[in-house]
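Chemist: Structure here, sequence nowhere to be found:
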C-alpha cells in the first residue's frame, strides 16, 4: 500500500469513528497521545518543555494541539493550522418525543446550513454527548454512538406530491422528525418510566448501560443524527471518496497528520519553531461560543505560550495561520454556478480561497506564501473566487485574523455536495493538502 493509500485509509477510519464533534476530538486525542503528546488542563498552571507536544480541549468538542520548538516563540512565531469539527446535521431537541399517527418520533432542530432533501430515506443513527447521574447520584458525562440504524425520515410518495421533482419545500418542524418505530403499549399509559416524555431518556440509559456505564438517570444530552452508510472509495479508478462530514473532518484529519508528520521533518532543527493545530466546534453556526473560533480558546493558549505582552506581540508578528475548510469543486452538471476562471477541479490540488469583501482572509501575501509551500511539496494548487453575482460563504479564517491580528490564508480541498448528508471529494486532494501543510510547518521561517 502506498503512503497516499494509507493516508486515505486513515481518513476513512477517522470519518467512520467521528459521527459527532466530540467523537472527532476523541479520535484526534487518541492519535496525539500515541505520538507522545501530553494532556493539559486549562485550570492548571502549565509547565512546558521545549520539543514536547501537548493538547488541550474545551467542552470535549474543540481541540488545540501544539509542539513547542527549540526556538523561543517570540523569535520563531507559531505555525498554525485551523479547521472545524462540526458539520450541518439534525440535533435532537431536549423534549424530543412525539407520538403521531401511531409512530414514535423525535423532534429535531436543524444545525447549520443543512441540505435537507438528502436526509430522507437514509438509515440513521445517533451520536454525541450524554450527561447523566450514576447510581450514586454523581453527575457525569459519556460519549454515545448507537452505531446501528434506529431511525428513518421517509419521503412522501410522488403520487401524493406530483410537483416533487419541480418544487418540494421542506418544513423543518413538520417534515424532518425521524421515525424510531411504531408506538406500543409501553409508550403510553400512567407508568412514569414508559410515558412518552421519558421514552427517549430510558433508551439512552439502556444504550449507555450496554457500554458499561452505571446510569441512574439521564439528565441532558447533545446528540445528532447521522447516516450509518460508511465512507467509501468511488469511481472507476476509485478517484473519489464519498462520506458524511467531509466538511470539515477532512481538514481536521489533514491538519493533524501534517502536525504529526512535521515533528520529524523540521528542516531548521535544532532551532525548530512551534507548530499548532486548532479545531473548533460551532463554525457552521457562526463560531460565536466559548468553544468556537470567535471565542477566546485559541487566544488564551497562545497567550500562555507567548508570555508577557511584548513577547506575545512579537510572537504573533512572526506567526501565520492556514485556515483549512473544504472548497466548492466545479460540478459538471452546474458549471455555470462558478466564475469561468475560478472553477476548482477534483484531484487538481488544494484551493486558495479569495474574496474581496473579506469573507475569506487570504491576502496576496499569504496566497503567495501558500503557493510556495505547494511548490516545495511539489503539489498543484488552484484558486476559487465566487461569482460576482452570488453570495460567498466564510470560514474561521477572517475570525482568527480579526481576533489575533495574524496573517491568514484560507484554503481547502475541493469537494462536491457541500452540506449534504453525504459529500464527495478526491482521493488525491487531501494528500496534496497534507503535503503542503507539512512544508509550511517544516520550513516557514516566520518572515
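Modeler: That came through, no problem. Everything quoted here is computed from the prediction, not taken from an experiment.
Chemist: can we go C-alpha only for contacts and neighbour counts from here?
Modeler: Fine.
Chemist: helix/strand/coil for residue 105?
Modeler: When classified by DSSP: H, G, I helix; E, B strand; the rest coil, residue 105 comes out as strand.
Chemist: my bad, residue 341
Modeler: Under three-state DSSP, residue 341 comes out as coil.
Chemist: distance of the residue nearest the centre of the chain from residue 434?
Modeler: When Cα atoms, centre = their mean is applied to the chain, the residue found nearest the centroid is residue 85 (2.4 Å). Shown here: residue 85 relative to residue 434, a distance of 17 Å by Cα to Cα, to the nearest Å.
Chemist: Residue 250 now?
Modeler: From residue 250 to residue 434 the distance is 10 Å (Cα to Cα).
Chemist: the helices in this protein, which residues?
Modeler: Per DSSP state H, the chain carries helices over the ranges 3-16, 21-34, 73-76, 172-175, 199-210, 246-262, 297-306, 309-317, 364-377, 397-404, 429-443.
Chemist: What residues sit buried inside the second one?
Modeler: Pointing back at helix 21-34 there. 21-29, 32 (16 or more other Cα atoms under 10 Å).
Chemist: next, the one to line up against it:
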C-alpha cells in the first residue's frame, strides 16, 4: 500500500474531503458543526439533549459544545432493547494558544494579547505564523435558556503573530536550542500603540453584538495555511489539527458508509467525537463525562429497554478509540520501537501498551484486525519504546466507563502536536474503510 506512483480516485476523493473538513474546522465547535452538517445532509436528525429521545428507529445526532454523538438503528421488536453497540471514538480538540479572559496588554509600543497554551503544543511551531481566531462566544439573550445565547465565530484575517527573537540577539539558540517561556515569549502582537487594544470590543464587532452583551468567550488561534497535498507525487497531506480531526472525519465517513449496509444490522453503529482529550478529558463533554454512557442508555430506554437491557447491550459492545499514531520519523528512527516500524501510507495502526495507556487487549485487537481484513487494507502495530513514556487516548477512559471491549487505533502522522502535521494521502481512505467495516462487520 505504501507504493504510490499513482493515487486511486477514492484516495483522492477522501483526501480532498479531509482537507475541506480541516479547513472548515479551526476549533472543536466548528469541527462538530461541520460533522453535524455532513450527517444531517445524509438524513440524520439533530436532537436537543433536553428533548425526549425518539422511540422510532432512525438516524440521530446530538451535540454538546465541541462534542458529538451520532447513531443509527434499524432494529425493531424485542431485540431492539438490548442490541449491542459498535462505537468509534475520536476527539475534536488540538493544542493551540487560547485567549485569556483579560487579555489586553501593551508593551514596548506593541499591542498584545495574553494567551494560555492549551494541551501539549510544540510551542516553537507557533512562531512567525499568520494566525486567525475562532471559537465560541456566550452572549446576553433574553430568549435563550438562562438568558445566555451561543454563537460561533472565526476570522481568517491574519490578525495575530508571535514573532521569534532574531538570532543576532540570542546566539545560543544554535547550540542550546530554543527556550520558550509560555508566559513571556508566546504573547501574540496584533497592533502598535502605547495603550492596549480592547479584545472584547474587537470580538463584539466581529460577532455583531454590543460589547456589554458579550459575556464570555472560548477563543483560540489557528494557523492560516490551508490543508494541502504535498510531496513529489502528492502522497502526503499537510495541515493543522490532523491530530485528531483526521480521525473525526474518518469516523463520520465510516458511519455514513455503515448505515448504507444491508439491514438489519446486529449492532447499532455509533460515533462519538469528544472535546478536551488534549487536557485530560475531564469536563462535561470530555471522555470522562457521562456524555457517551448517558446517550447509549437513552437509546436503550427509548427502544423499550431498562437498566438490565442497557447492561446487556454494553456487555456485547465493542469500542474503537481512534487517535493519530506516530509514523517512524526518518531523522529520528532511534526514537521508535525497532521491531514495530510504522510506515506512512502503510495502513491503519493498532496501538498497544502493556500498561494500558492504550485500552487494547487481544479481543479488541482481533476485532480491529478483522475490520481491516474485511476492508481489504493492511494493518500496522504501534508499540512505544520500553524506555520512553507512552501517550494515551480516550480509549482507557471509555473502556472503564462502559465496561465494553475496547481497542485503540490510529493513522500514521509526523510532527504530532505541531501547528502543521503531515499524514499519508492513501492512509485516509484505508482509515475510513477500516472504520466502516468495524461499525458494520460482515
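Modeler: Happy to help now that I have it. Not measured: the values here are computed from a predicted model.
Chemist: sorry, back to before: now distance to residue 387 of the first structure too, for the buried residues of helix 21-34 of the first structure, in a markdown table please.
Modeler: Below are the buried residues of helix 21-34 of the first structure laid out as a markdown table (distance: Cα to Cα, whole Å):
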| residue | distance to residue 387 of the first structure |
| --- | --- |
| 21 | 32 |
| 22 | 35 |
| 23 | 36 |
| 24 | 33 |
| 25 | 35 |
| 26 | 38 |
| 27 | 37 |
| 28 | 36 |
| 29 | 39 |
| 32 | 40 |
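Chemist: Of the residues you listed, just say which sits nearest to residue 76 of the first structure.
Modeler: residue 32 (23.0 Å; Cα to Cα).
Chemist: Now which residue in the second structure aligns to the closest one?
Modeler: Matched by TM-score structural alignment, residue 32 of the first structure corresponds to residue 39 in the second structure.
Chemist: cool, and residue 245 of the first structure?
Modeler: Per TM-score structural alignment, residue 245 of the first structure is aligned with residue 241.
Chemist: For its match, list the residues it contacts.
Modeler: Applying Cα atoms under 8 Å, 6 or more residues apart in numbering to residue 241 of the second structure gives the contacts 22, 26, 93-94, 417, 419-421.
Chemist: Can you find the partner of residue 371 of the first structure in the second structure?
Modeler: So residue 371 of the first structure corresponds to residue 369, using TM-score structural alignment.
Chemist: Apart from its chain neighbours, what residue comes closest to that match?
Modeler: residue 379 (7.0 Å; Cα to Cα, 6 or more residues apart in numbering).
Chemist: And the one you found? What does it align with in the first structure?
Modeler: Using TM-score structural alignment, residue 379 of the second structure sits opposite residue 381 in the first structure.
Chemist: Can you verify my assumption that its match contacts residue 370?
Modeler: No - using Cα atoms under 8 Å, residue 381 of the first structure is not in contact with residue 370, being 9.1 Å away.
Chemist: Which residue is the nearest non-sequential neighbour of residue 299 of the first structure?
Modeler: The nearest residue in space to residue 299 of the first structure (Cα to Cα, 6+ apart) is residue 404, at 7.0 Å.
Chemist: Could you verify my assumption that that neighbour touches residue 300?
Modeler: No - using Cα under 8 Å as the test, residue 404 of the first structure is too far from residue 300 to be in contact (10.6 Å).
Chemist: who has more neighbours, the two?
Modeler: A side-by-side neighbour count of residue 404 of the first structure and residue 300, using other Cα atoms under 10 Å, places residue 404 first with 16 against 12.
Chemist: Now do the same for that one: its match in the second structure.
Modeler: Residue correspondence to the second structure (TM-score structural alignment): residue 404 of the first structure is matched to residue 402.
Chemist: Could you check how far residue 55 of the second structure is from residue 75 of the second structure?
Modeler: Relative to residue 75 of the second structure, residue 55 of the second structure is positioned 11 Å away (Cα to Cα).
Chemist: So for those two, which sits in the more crowded spot?
Modeler: residue 75 (20 against 13).
Chemist: Residue in the first structure paired with the more buried one?
Modeler: Match for residue 75 of the second structure (TM-score structural alignment): residue 70.
Chemist: Would you quantify the distance from that match to residue 50 of the first structure?
Modeler: Taking Cα to Cα, one finds residue 70 of the first structure at 5 Å from residue 50 of the first structure.
Chemist: so what corresponds to residue 312 of the second structure in the first structure?
Modeler: Residue 312 of the second structure maps onto residue 314 in the first structure, by TM-score structural alignment.
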